[in-house]
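[1] Pasted the sequence and its predicted model underneath.
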Amino acid sequence: MSHEFPAETRTPRETRAITLAHLSDPHLPPPPVRWQDALNKRALSLLSWKKHRRHVHLAATCAAIVGDIAKNDVDAILVSGDLTNFGTPGEFALAANWLKQLPAPAMIIPGNHDCMIRQPAERGILQWKTWSAASYPYARIHDGVAVVGVNSGVPTPPFMAYGRVGRRQLARLEALLTRLGEAGLCRVVMIHHPPKRGLVTWRKALHDYRAFARVLRQAGAEIVLHGHSHDATLTHIPGTDIPLLGVASASLTDKREHRQACWNHLSIHPQDNGWAINMARHRPNGRITEKASWVRPRNSRT
C-alpha cells in the first residue's frame, strides 16, 4: 500500500496545514457472537457488554462524532484502537465496512479488545490492512507529516487488559522514527495503551512504557496519541516535552466531562524550522471544550 494519502488530498505543504481527526475506542455494536467464538476470555467480555457496556457505548454517539468530523473537512482520521468489543472475525468485518464509510481516509491500530485472544491474522487484524499494515510499526506520509502506527495489543489473561510493544517492535520503531526525523518529517505517533504511568490501572497499563519512552527520547517524535483510558487527557512522554494526547471513547456516555465522547482536531502548520501543532477537543455536538498548541522543532527528541 502507498505510504501517502490519496492523490487528491495532496497539495504543496507550504500552502496549507495538514488536519487530522483523532478518535478512539468506538466499540462498534457487535454482530451476534457464535457460541464457538465465546469459549474463552470473550465470555467474560460478552457478559460485561450485555450487563453494562452496551448501555453506555452507543452507536448514535459514535455517529454524532463522525458527523462532526465530516463538518470539519480533515485530511485523515486516526483511530487508536478498540473498534471491536470481543475481536471476533465478524466484528472485524463490520468495522472494515465502518472504516470504508468514514468521511476521510483512515489510519488505525488495534487495541486490547481487538487482540483479545490469539487467532489467525486473516480472521482478525489483516482484515484492516487497507487502513493499517501487515506488520508494525508502520508509517503513512503526507506533505511532511508521518503518522506512525504502533501495536500495543496483546492477548492477556482474564480480567487483564494490559499492553506491550515488545523488543522487536521497539527496535523497528526507533529505526523508523530516526529515519523519519532525519528526513525532516513531523512524526505523529499513535498507540492504544497510554505510555505513561498513572493514566490507567496496572492491569490496563502498557507494561513496557519505560522502554517505549526511552525510544522516543532517543529517536524523537513531535506528538503521541493514545486511547484505551476512555479519558480526555493531555500530558507528556516521561522525561521529555513530547505532548501525549489522550481521547475519550468515541461512543461513551458518561456524566463526567473528561470521559464524555469526543475527538481531537489536530492542525499541523509547517514552519521554517519545525511545526506549529494546534489541538481542539470536540464533543459530538461540535462544542469545543479544550484547546492547546505547541511549536515543535524539526527532528525533536525532547
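    Cool, got the structure.
[2] can we go C-alpha only for contacts and neighbour counts from here?
    Will do.
[3] Quick check: nearest residue in space to the residue positioned nearest the centre of the chain, chain neighbours excluded?
    What sits nearest the mean C-alpha location of the chain, by C-alpha atoms, centre = their mean, is residue 80, with 1.5 Å. What sits nearest to residue 80 in space, not counting adjacent residues and going by C-alpha to C-alpha, 6 or more residues apart in numbering, is residue 24, at 4.8 Å.
[4] Quick one: residues contacting that neighbour.
    Listed by C-alpha atoms under 8 Å, 6 or more residues apart in numbering, the contact partners of residue 24 are 79-83, 226-228, 247-250, 263.
[5] try residue 61
    Neighbours of residue 61 in contact, by C-alpha under 8 Å, 6+ apart: 250-253, 261, 284.
[6] is it true that residue 248 touches residue 230?
    Yes - under the criterion of C-alpha atoms under 8 Å, residue 248 lies in contact with residue 230, with a separation of 4.0 Å.
[7] Between those two, which is the more surrounded one?
    residue 248 (28 against 23; other C-alpha atoms under 10 Å).
[8] Beyond whichever strand or helix holds residue 23, next helix or strand please.
    Assigned by DSSP states H and E, residue 23 belongs to strand 18-23. The helix or strand immediately downstream of strand 18-23 is helix 42-48, counting by DSSP H and E.
[9] where exactly do the strands run in this structure?
    Taking DSSP state E, the strands of the chain run over residues 18-23, 76-79, 106-108, 138-142, 145-149, 186-190, 223-226, 234-236, 243-246, 263-271, 274-282, 288-297.
[10] Relative to residue 177, which of the ones you listed is closest?
    Between residue 177 and those, the shortest separation by C-alpha to C-alpha is 7.4 Å, and it involves strand 186-190.
[11] Can you name the residues in contact with the closest one?
    Outside strand 186-190, the residues that reach it (C-alpha under 8 Å, 6+ apart) are 80, 109, 144-150, 177, 180-181, 221-226, 274-275, 298-299.
[12] tilt between it and strand 18-23?
    Per axes from the mean of the first three to the mean of the last three C-alpha atoms, to 10 degrees, the angle that strand 186-190 makes with strand 18-23 is 10 degrees.
[13] buried sites along strand 186-190?
    Buried residues in strand 186-190, defined by neighbour count with 16 or more other C-alpha atoms under 10 Å: 186-190.
[14] Farthest pair within the residues you listed?
    By the measure C-alpha to C-alpha, 186 and 190 form the most distant pair in the buried residues of strand 186-190, at 13.0 Å.
[15] still on that earlier bit, may I see the strands of the chain organised as a markdown table, with distance to residue 116 added?
    Conversion of the strands of the chain to a markdown table gives the following (distance: least, C-alpha to C-alpha, whole Å):
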| stretch | distance to residue 116 |
| --- | --- |
| strand 18-23 | 20 |
| strand 76-79 | 18 |
| strand 106-108 | 17 |
| strand 138-142 | 21 |
| strand 145-149 | 19 |
| strand 186-190 | 20 |
| strand 223-226 | 18 |
| strand 234-236 | 27 |
| strand 243-246 | 22 |
| strand 263-271 | 25 |
| strand 274-282 | 29 |
| strand 288-297 | 33 |
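[16] Presented hereafter is structure B, for comparison with structure A:
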Amino acid sequence: MSAPLIIAHLSDLHLGAHVPESVASIADEVAAFHPDLTIVTGDHTMRARPREFLEAAELLDKLPLPRLVVPGNHDVPLFSPLRVTAPYARYRRWIGDDTPVARLPGLTALGINSMPWWRWKSGRVTRAQTVTLRHVMGSASPHSVRVLALHHPPFAGGLARLVGRARLARAVHAARVDLVLAGHTHVPSVRRSRHGPLVVIAGTATSYRVRDIPRSWTMLRITRDAIEVHERFEGEPGTWHTGRVVRHPRHVG
C-alpha cells in the first residue's frame, strides 16, 4: 500500500428525525477529507416512510463516491403490512442493493443486511451471509484491506446480541477481515475484537437522537501497518472538529 486509504464512515442519519443544519453541512464536511470510499451503516430514515427515503436518497447522493450503504432497523416499515410482505422494497427502491460490494485497489468491502423483518430492533446474520463473506474476501488480493459493514454491532452481548454472532465470528476470522464497521448505538467506539478485526462504531451523524454525545461521524486512515480512527464531532450546528484519535496496529488475530 503506497498511499493511505481513507474511509468515511457515517451511520444513523435518521432522516425524519434530523437536524437540518447537520444535514446541510455533512456532505461538504466528509468531502473535505477526499475519502476513497464512503460507508453508511444504516438507519437512513426514522420510520421508513417514502418521504424520508427521498430525503435520505438526496443526502446520500451528495456524499462522495464510491459509496457502500447498508440498511438498519429503522429502514424497515414499523406499523405496516409491508414489514411482512415487502420489508426491504422501499429501501431497495430509493437506496439500492442491501448486500453491496466495493472493490478498490488495495481494499475489498462487503456490506450485509443485519436487520430481519421479524426482529423488533436487534439483528441477525445468516449462514448464507457468512458464506458470501468468505467468498468475497477470499477473492481479495493477499495484501488488500478487508472491510465488513453492517448496521448492528457484531459482537455485542445481552439483549443486543446478534443472532448468528458465533458463525459471523468464525467467518470474520477465516476471511481475515481487518475492519468491521457498524452503527445502531449512536455512541462512537473503537475496540479490538478478540476475534481479530478492529470494530468501529459510528455515532449518529445528522439526528437529534443523540446519547449524551454530540452528533459525529468517523474518518479512518489506513496504512500498511495501522488503522487510525478520527472521530469527528459537531460543535455548533453545522460545524465539525476532530475529537478522539485512536491508532491501532493493523493485523488479524
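    Looks like it arrived, so ask away. Nothing here was measured: the structure is a model prediction, and the numbers come from that model.
[17] Give me the TM-score for this pair.
    TM-score for the superposed chains, counting by TM-score structural alignment, normalised by the length of structure 2: 0.85, backed by 242 aligned residues with a C-alpha RMSD of 2.3 Å.
[18] quick revisit: what inclination does the strand holding residue 23 of structure 1 have with respect to strand 138-142?
    140 degrees.
[19] mean shift of strand 18-23 of structure 1 relative to structure 2?
    Strand 18-23 of structure 1 differs from its equivalent in structure 2 by a mean of 1.0 Å after superposition (mean C-alpha distance after the TM-score superposition for structure 1).
[20] Break down the stretch 51-200 of structure 1 into its helices, ranges please.
    With DSSP state H, counting those that start in this stretch applied, the stretch 51-200 of structure 1 shows helices at 54-56, 59-71, 89-100, 167-182, listed in chain order.
[21] Pull out the buried residues from the last one.
    So the one you mean is helix 167-182 of structure 1. Neighbour-count burial for helix 167-182 of structure 1, counted by 16+ other C-alpha under 10 Å, picks out 169-170, 173-174, 176-178, 180-181.
[22] Tell me the helices and strands packed up against it.
    Using 3 or more C-alpha pairs under 8 Å, 6 or more residues apart in numbering; DSSP states H and E as the contact criterion, the neighbours of helix 167-182 of structure 1 among helices and strands are strand 186-190, helix 209-219.
[23] Nearest approach to residue 268 of structure 1 belongs to which of the ones you listed?
    Here strand 186-190 is closest among these (C-alpha to C-alpha), at 8.6 Å.
[24] what's the offset of the closest one from the middle of its chain?
    Taking C-alpha atoms, centre = their mean, to the nearest Å, the mean C-alpha location of strand 186-190 of structure 1 is offset from the chain mean by 11 Å.
[25] Can you give me the stretch of structure 2 that it aligns onto?
    Residues 145-149 of structure 2 are where strand 186-190 of structure 1 aligns, taking TM-score structural alignment as the criterion.
[26] Also stretch 218-225 of structure 1?
    Under TM-score structural alignment, the alignment places stretch 218-225 of structure 1 onto residues 174-181 of structure 2.
[27] how distant is the matching stretch from the center of its chain?
    Taking C-alpha atoms, centre = their mean, the mean C-alpha location of stretch 174-181 of structure 2 is offset from the chain mean by 14 Å.
[28] which residue in structure 2 lines up with residue 279 of structure 1?
    Under the alignment defined by TM-score structural alignment, residue 279 of structure 1 corresponds to residue 229 in structure 2.
[29] my read: that match touches residue 217, true?
    No - the pair residue 229 of structure 2 and residue 217 does not pass the contact test of C-alpha under 8 Å, sitting 10.4 Å apart.
[30] Please identify which of these two sits among more neighbours.
    Neighbour totals were compared for residue 229 of structure 2 and residue 217, and residue 217 leads with 28 against 20 (other C-alpha under 10 Å).
[31] Pull up the gap between the more buried one and residue 29 of structure 2, please.
    10 Å (C-alpha to C-alpha, to the nearest Å).
[32] related to what we said a few turns ago, out of the helices of the stretch 51-200 of structure 1, which gets nearest to residue 288 of structure 1?
    Taking C-alpha to C-alpha as the criterion, helix 59-71 is the member of those that comes nearest to residue 288 of structure 1, at 11.1 Å.
[33] For that closest one, what is the distance to the chain centroid?
    On the basis of C-alpha atoms, centre = their mean, helix 59-71 of structure 1 sits 17 Å off its chain's mean C-alpha point.
[34] List the contacts of the closest residue in space to residue 143 of structure 2 that isn't next to it in sequence.
    Take residue 143 of structure 2 and drop its neighbours on the chain: the residue closest to it by C-alpha to C-alpha, 6+ apart is residue 106, 6.9 Å away. With contacts taken as C-alpha under 8 Å, 6+ apart, residue 106 of structure 2 has the following neighbours: 1, 141, 143-145.
[35] any idea how far residue 106 of structure 2 lies from residue 20 of structure 2?
    If you measure residue 106 of structure 2 against residue 20 of structure 2 using C-alpha to C-alpha, the figure is 36 Å.
[36] Residue 7 of structure 2 too?
    Remark: distance between residue 7 of structure 2 and residue 20 of structure 2 (C-alpha to C-alpha) = 24 Å.
[37] In terms of neighbours, single out the busier of those two.
    A count of neighbours by other C-alpha under 10 Å puts residue 7 above the other of residue 7 of structure 2 and residue 20, at 21 against 14.
[38] Now check structure 1 for the residue matching the more buried one.
    Residue 7 of structure 2 maps onto residue 20 of structure 1 when the alignment is built from TM-score structural alignment.
[39] can you check residue 205 of structure 2 too?
    Applying TM-score structural alignment, one finds that residue 205 of structure 2 aligns to residue 250 in structure 1.
[40] How about the contacts made by its match?
    Contacts for residue 250 of structure 1 were tallied using C-alpha under 8 Å, 6+ apart; they are 23-26, 61-62, 65, 261-263.
[41] Let me have those residues in JSON lines, extended by distance to residue 237 of structure 1.
    Compiled in JSON lines, the contacts of residue 250 of structure 1 are given as follows (distance: C-alpha to C-alpha, whole Å):
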{"residue": "23", "distance to residue 237 of structure 1": "19"}
{"residue": "24", "distance to residue 237 of structure 1": "19"}
{"residue": "25", "distance to residue 237 of structure 1": "21"}
{"residue": "26", "distance to residue 237 of structure 1": "24"}
{"residue": "61", "distance to residue 237 of structure 1": "30"}
{"residue": "62", "distance to residue 237 of structure 1": "28"}
{"residue": "65", "distance to residue 237 of structure 1": "27"}
{"residue": "261", "distance to residue 237 of structure 1": "24"}
{"residue": "262", "distance to residue 237 of structure 1": "22"}
{"residue": "263", "distance to residue 237 of structure 1": "20"}
